[in-house]
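Participant: this one's structure only:
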C-alpha cells in the first residue's frame, strides 16, 4: 500500500499563498489547505500549530522576498524609502496577504531583515538610541496602513472598482452646496482613493521621515 505523500513546509506555504490570492484570512482554513494538498489537517499541524502561525509564516515569505538581494544604498531616508517601496511592491503582487501582515505580525527571517534595516537606518540618521524604538514603531504602523490600503483597492474586481468610482462621482460631484459647501467647492479637484497611489505613498512617507529628521539633535 502506497503511503500518503509528506508535504514539505515550503510546499505547504506555496499552496497556502496560492489559496490566499483568491480569499481572505477569515475564509481561509487549514481544512481547505489540506483539501488542496490532498491530505488531512492533522498532517499540516506537524508543521504549524494553528492557522495563525501558518498565516504568519506565509506573510513572512513576502517580507523575505521583498528583501531578497537588498543592499543598503544612500542616506538613512533613502534606505527607509527603498525598504518601504520593496514591501509595497511585494505585497502588491499578493494583495490578500497585506492585511494579514498587519494583523498577524511575523517573527520570521523576513520580518527580522526588515526590522534590522529600518533600525540600522534610524541609527545612521543620528537619532539617540532611546528614540529609535518608538520611531521604528511609527514607521512600521504607517507602512502597514498604507500597504493595506493599496491592497484593499487591488483586490477589487473591475466591476467593483467601477461601481466604487460611480458612487464617488455621485457623492462628490452631486454634493449639495448648501449642506456640504467645502465639498462642493473642491469637488472637481478631489481625487478618488485609488488614483495616483504610488505618489501619495511616497509623499506621505517622505513627510513622516522629514518629521523624524527635524527631531535629530
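Facilitator: Noted; the coordinates are in hand. Everything quoted here is computed from the prediction, not taken from an experiment. Numbering: from 1, shown residues only.
Participant: Could you use CA atoms for every contact and neighbour count after this?
Facilitator: Noted.
Participant: do you know how far residue 206 is from residue 182?
Facilitator: Distance from residue 206 to residue 182, counting by Cα to Cα, to the nearest Å: 28 Å.
Participant: who has more neighbours, those two?
Facilitator: It is residue 206, of residue 206 and residue 182, that has more neighbours when counted by other Cα atoms under 10 Å, with 16 against 11.
Participant: buried set for whichever strand or helix holds that one?
Facilitator: Element membership of residue 206, judged by DSSP states H and E, is helix 197-214. Under the neighbour-count criterion of 16 or more other Cα atoms under 10 Å, helix 197-214 has 201, 205, 206, 209, 212, 213 buried.
Participant: Then stretch 151-167?
Facilitator: Applying 16+ other Cα under 10 Å to stretch 151-167 flags 151, 154, 155, 164 as buried.
Participant: which residues touch it?
Facilitator: Under the criterion Cα atoms under 8 Å, 6 or more residues apart in numbering, residues 91, 92, 95, 96, 98, 99, 192, 194 lie in contact with stretch 151-167.
Participant: Just those: which are in helices?
Facilitator: 91, 92, 95, 96, 98, 99 (DSSP state H).
Participant: neighbour-wise, which of these leads?
Facilitator: Neighbour-wise, the ones in helices among the contacts of stretch 151-167 (other Cα under 10 Å) top out at residue 98, 27 neighbours.
Participant: what's that residue in contact with, if anything?
Facilitator: 59, 91, 144, 147, 148, 151.
Participant: this is the comparison structure:
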C-alpha cells in the first residue's frame, strides 16, 4: 500500500477589508478566534469584526453557523492526519501520532474541538482520517467486521476524549500543551463506607488527562493485536 497523505491546503491568513472574503480567509479567521485564551465558542459577529466585514457576508460562503463549525472541525482533523510522520508500516506509531495530534489541535482550538462530540463533518479531513485509520488497522492484519469495529472504537475514543480534555483545559486555563489532573482536587472518602476508594485515592488524584487518553489508544491497539493473533491461530 502507498502511504496516505492529505491533499488539504492550509487556509489563507485573515485579511481585513470588505469585499475580499473567501472560504479560506473565513476559516483562518475562525481558527484565530478559537485560539484566543479562554475562548469557548465562535460567534459570527466576532468573526465579522475580525474580518472587517458584515457578519451576514459569511453566510454567502457557509449555509449557517453549523456548516461553518463543520468546516472548521474538518480543518483540524485534516491537520491531525497531516501531522503524522511515522512510516506507514509502523501502524501502531501512526495511530498514536494521529491521536496525539488530534488532542494537541483540539486543545489549541477548544472552541472548535468541542464540536467533535456532536458533529460529523463528512469533509475531506474526516475522510482522510477514516482512510488513515482503516489503512493502519489493515496493515495490522484486521479485515471485515474486526477492521470496522477497531476503527470505530479508536475514532470514538480519540474524538470524544480529546474534545472533553480540550474543554476541561480551556475552563481551567491550562496551557494547551500541559497535562491536567484527571480528577480535580483531593478525593475525600470515609474508608469505612468506601474502603476501595480510600485505598487508592492518592493514585486517582495523580492521574493526568493525556496519560489516560494515550492509555485508551494503547488499549485499542492491543485489542487489534489480540484479534489478529486469535484469527491467525484459529
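Facilitator: Ah, there it is. All values reported here derive from a predicted model rather than from experimental measurement.
Participant: Any chance you could compute the TM-score here?
Facilitator: The TM-score (TM-score structural alignment, normalised by the length of the first structure) is 0.80; 204 aligned residues with a Cα RMSD of 2.7 Å.
Participant: if we can go back for a sec, now, the buried residues of stretch 151-167 of the first structure that are in helices?
Facilitator: 151, 154, 164.
Participant: With distance to residue 106 of the first structure added, can I get the contacts of residue 98 of the first structure in a markdown table?
Facilitator: A markdown table is the format used below for these (distance: Cα to Cα, whole Å):
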| residue | distance to residue 106 of the first structure |
| --- | --- |
| 59 | 7 |
| 91 | 14 |
| 144 | 12 |
| 147 | 16 |
| 148 | 15 |
| 151 | 18 |
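Participant: which residues does the aligned partner of residue 213 of the first structure in the second structure contact?
Facilitator: Superposed on the second structure with TM-score structural alignment, residue 213 of the first structure falls opposite residue 225. With contact set as Cα under 8 Å, 6+ apart, residue 225 of the second structure has these partners: residue 140.
Participant: State the distance from the spatially most central residue of the second structure to residue 73 of the second structure.
Facilitator: By Cα atoms, centre = their mean, the second structure has its centre lying nearest to residue 102, at 3.6 Å. Going from residue 102 of the second structure to residue 73 of the second structure by Cα to Cα gives 11 Å.
Participant: And for residue 226 of the second structure?
Facilitator: For residue 226 of the second structure, the distance to residue 73 of the second structure - Cα to Cα - is 33 Å.
Participant: Verify the stated contact: residue 57 of the first structure with residue 14.
Facilitator: No. Assessed by Cα atoms under 8 Å, residue 57 of the first structure is found out of contact with residue 14, at 10.6 Å.
Participant: Of these two, give the one with the bigger neighbour count.
Facilitator: Under the neighbour definition other Cα under 10 Å, residue 57 of the first structure and residue 14 were set side by side, and residue 57 has more, 26 against 14.
Participant: Need the counterpart of that one in the second structure.
Facilitator: Aligned partner of residue 57 of the first structure by TM-score structural alignment: residue 71.
Participant: what's the answer for residue 182 of the first structure, then?
Facilitator: By TM-score structural alignment, residue 182 of the first structure lines up with residue 196.
Participant: before we move on, back to that, return the residues in contact with the match of residue 57 of the first structure.
Facilitator: 27, 121, 123.
Participant: If any of the residues you listed are buried, put those into a ChimeraX selection.
Facilitator: Buried residues among these (16+ other Cα under 10 Å), as a ChimeraX selection:
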select :27,121
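Participant: for the second structure, what spans make up the helices?
Facilitator: Counting by DSSP H, the helices of the second structure are 23-34, 44-51, 65-82, 91-108, 110-113, 124-140, 144-172, 195-206, 209-233.
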